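> any chance you can model this:
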Amino acid sequence: MFGKEKMTTYKFLLLILIVTSAVFGVNAKLSTNYYSSTCPKIQSIVEEGIIKAIKNETRIGASLLRLHFHDCFGCDASVLLDDTGSFIGEKTAVANNNSARGFNVIDDIKAKVEKACPRVVSCADILALAARDSVVYLGGPFWEVGLGRRDSTTASRSAANTSIPQPTFNLSALITSFAAQGLSLNDLVALAGGHTIGLCRCTSFRARIYNDSNIDASFAKSLQNKCPRSGNDNKLAPLDLQTPTFFDNSYFKNLVNRKALLHSDQELFNGSSSDSLVKKYAADNAAFFKDFAKSIVKMSNIKPLTGSKGQIRVNCRKVN
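Next up is the predicted model:
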């Protein structure tokens, strides 16, 4: 009698565990060795593709990191989808239109991955690996990338416009935007350090160099020569004047010196709650690297499609 009761209790608990797993996604966790048996060469294929791309154009490393950021308030490769008759995608969202880059690099890597292991590796995972390898190649920290994401079958320009932070945001808007994705103030400041590499268009920093008061005067003047009040919209300037192609903590030193290119960046050091973090990272490159790696892993795990959700796209630009 006791044995039957114990077995019944065991079966009941097992049923509860199965239901809980289904509801809360216990089995949906990403894994660093997800492709160990199905596509063991995935990491080397992506790394080789990234090194080739950056050697061809150094700027592309920053572009791929940015692409991952803009995808990862979702992390489902929706940013890679071209518009179709049924939806207007994210490529023409305010934050991406005429500025999102690196699609061809992802296409090239995906083609090589498809030859090695067809219909196995998602575009979302390739993008996550590409961002990590770009940062590492440009001198930044290494982090383990959890894999097992699947690709979205749709995209939304309006959703991208709502979720992706804008260069005009103040600190309160930035905190709200990141908090909506489960990211803390510490995550916000650490991840903003990604702006230590890359370039930015005149349209994104024009208002700052002419209207903001918390900006170094000589810095503003030098930028005004490149970016007039009207015209030259696509003229580029480095987000980090000192080392725009090297991943380091000089971005935070620029904030302390009131030399941030974007209004949203300078908001992180403007007499508020984030000042102490900026000072910490400006003084300690190792601390910045550690926190950046931790925060980007957290960001990369935002609402991934797993299990039977989504699909593994053969072409990253369109649904199968």
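
> rest of the way, CA atoms for contacts and neighbours
Noted.

> that's a strand at S273, yeah?
No. If the criterion is DSSP: H, G, I helix; E, B strand; the rest coil, then S273 is coil and not within a strand.

> for F103, see how far away it is.
S273 sits 37 Å away from F103, going by Cα to Cα, to the nearest Å.

> now swap in A180 and tell me
Distance from A180 to F103, by Cα to Cα: 27 Å.

> please give the structure of this sequence too, so both can be compared:
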Amino acid sequence: MQLLAKLLALSVVVLALSSPIAGDANCPSLLEVGHYRQSCPAAESIVRATVEGYFSRDPTVTAPLLRLHFHDCFVRGCDGSVLLNTTTTSGPAEKDAMPNQSLDGFYVIDAAKAALESQCPGVVSCADILALVARDAVSLATAGNTGGASLWEVQTGRRDGRVSSAAEAVANLPSSFADFAKLKEQFASKGLNVKDLAILSGAHAIGNSHCASFAKRLYNFTGNGDADPSLDPSYAAALRARCPPQFDNATTVEMVPGSSTSFDTDYYKLVVSRKGLFHSDQALLQDQEAGALVYFLQGSSTQDFVQRFGVSMVRMGRAGVLTGSAGEIRKNCALVN
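Prediction:
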């Protein structure tokens, strides 16, 4: 464990991930940092100003924005499909799937898109807006990040998909009750490894969760009215007080008690203490490599953690992207053109 920690501490974290990344073989265009430097030079500033405006009024907006990007990339890749509305011809869209019914922050995306359309009509994709707001949200929420400076460079050049399926969302989104083997499989399907899984799980450093996402751990983990043995008993008791057996579906609990708006390493400290809110959080300790990373990160600095998080976010943001002539640039993020 100590040897791995030293190796990790000495590893070089590459933040300047600016080399182009090829999309589908049929799509000659590439993802790159600064894709809109000629077509819409103010694109990233416009998105940033939009996020900052909402954050100044409600700091809790950061977690929903980060979650939107995750939920987009795990279904059909990072193509903005999570933003599409259900229509009479399309069938239920991703946002109407059970795992997505608690998603929030769509209004921020819509506001950013409206501002971009006013400045650069038909240029910036909704998929890229999702990637940018996720970065900006983390930057604003990161403890000690004076002024909320950007913490990693986002590769852009994605185009928007035209298909959104609730059934695909149910099949592809990682469950809060998943064990490690399932999580590893789902992350691998997006080109992400165990290191990415452990680091991106750190997104749970901010935000809240509805009781339904973890109540099974408290009352009926194996179907026999028992509690999840991987959950600290005292923490389980506190959670039961907040979420009684007949809990209100609107009741929420902070992912990190007392720190739901501060992006730091406290999440990993909780997992080590068996106080991860989701079974999928505690599942990280089921694997030697992931567990070693959890122990390393719980003692790491916020700066080091966020650097690593940024690298894995860039990797996730390449999943299943549409580039070139594939897809479209939506005028309204909730509707295909």
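
> A180 and F103 of the first structure: which is more packed in?
Between A180 of the first structure and F103, F103 has the larger neighbour count (other Cα atoms under 10 Å), namely 17 against 12.

> give the contact list for the more buried one.
When contacts are counted by Cα atoms under 8 Å, 6 or more residues apart in numbering, F103 of the first structure touches L80.

> map it across to the second structure for me.
For F103 of the first structure, the aligned position in the second structure is F106, judged by TM-score structural alignment.

> same check, this time on R258 of the first structure
Checking with TM-score structural alignment, R258 of the first structure has R274 as its match.

> right, and its match touches Q282 too?
Yes. Counting by Cα atoms under 8 Å, Q282 is a contact partner of R274 of the second structure at 6.6 Å.

> now do the shared contacts for these two.
Contacts common to R274 of the second structure and Q282, judged by Cα under 8 Å, 6+ apart, are 230-231.

> the more surrounded of these two?
When R274 of the second structure and Q282 are compared for neighbours, Q282 comes out ahead with 25 against 20, by other Cα under 10 Å.

> so that one, which state does it fall into?
On the basis of three-state DSSP, Q282 of the second structure is classed as helix.

> list the contacts of it.
230-231, 271, 274-276.

> and it, how far is that from E117 of the second structure?
43 Å.

> how about G324 of the second structure?
20 Å.

> tell me which stretches of the second structure form helices.
2-10, 43-57, 62-73, 106-119, 126-141, 166-172, 180-188, 194-200, 215-219, 233-242, 266-272, 279-282, 288-298, 302-316 (DSSP state H).

> including distance to N85 of the second structure, could the ones you listed go into CSV?
Converted to CSV, the helices of the second structure look like this (distance: least, Cα to Cα, whole Å):
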stretch, distance to N85 of the second structure
helix 2-10, 43
helix 43-57, 22
helix 62-73, 13
helix 106-119, 11
helix 126-141, 13
helix 166-172, 11
helix 180-188, 25
helix 194-200, 27
helix 215-219, 29
helix 233-242, 33
helix 266-272, 33
helix 279-282, 29
helix 288-298, 36
helix 302-316, 24
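
> so what does G122 of the second structure match up with in the first structure?
Under the alignment (TM-score structural alignment), G122 of the second structure pairs with R119 of the first structure.

> related to what we said a few turns ago, nearest to I329 of the second structure among the helices of the second structure would be which one?
Of all these, helix 126-141 sits nearest to I329 of the second structure, with 7.3 Å by Cα to Cα.
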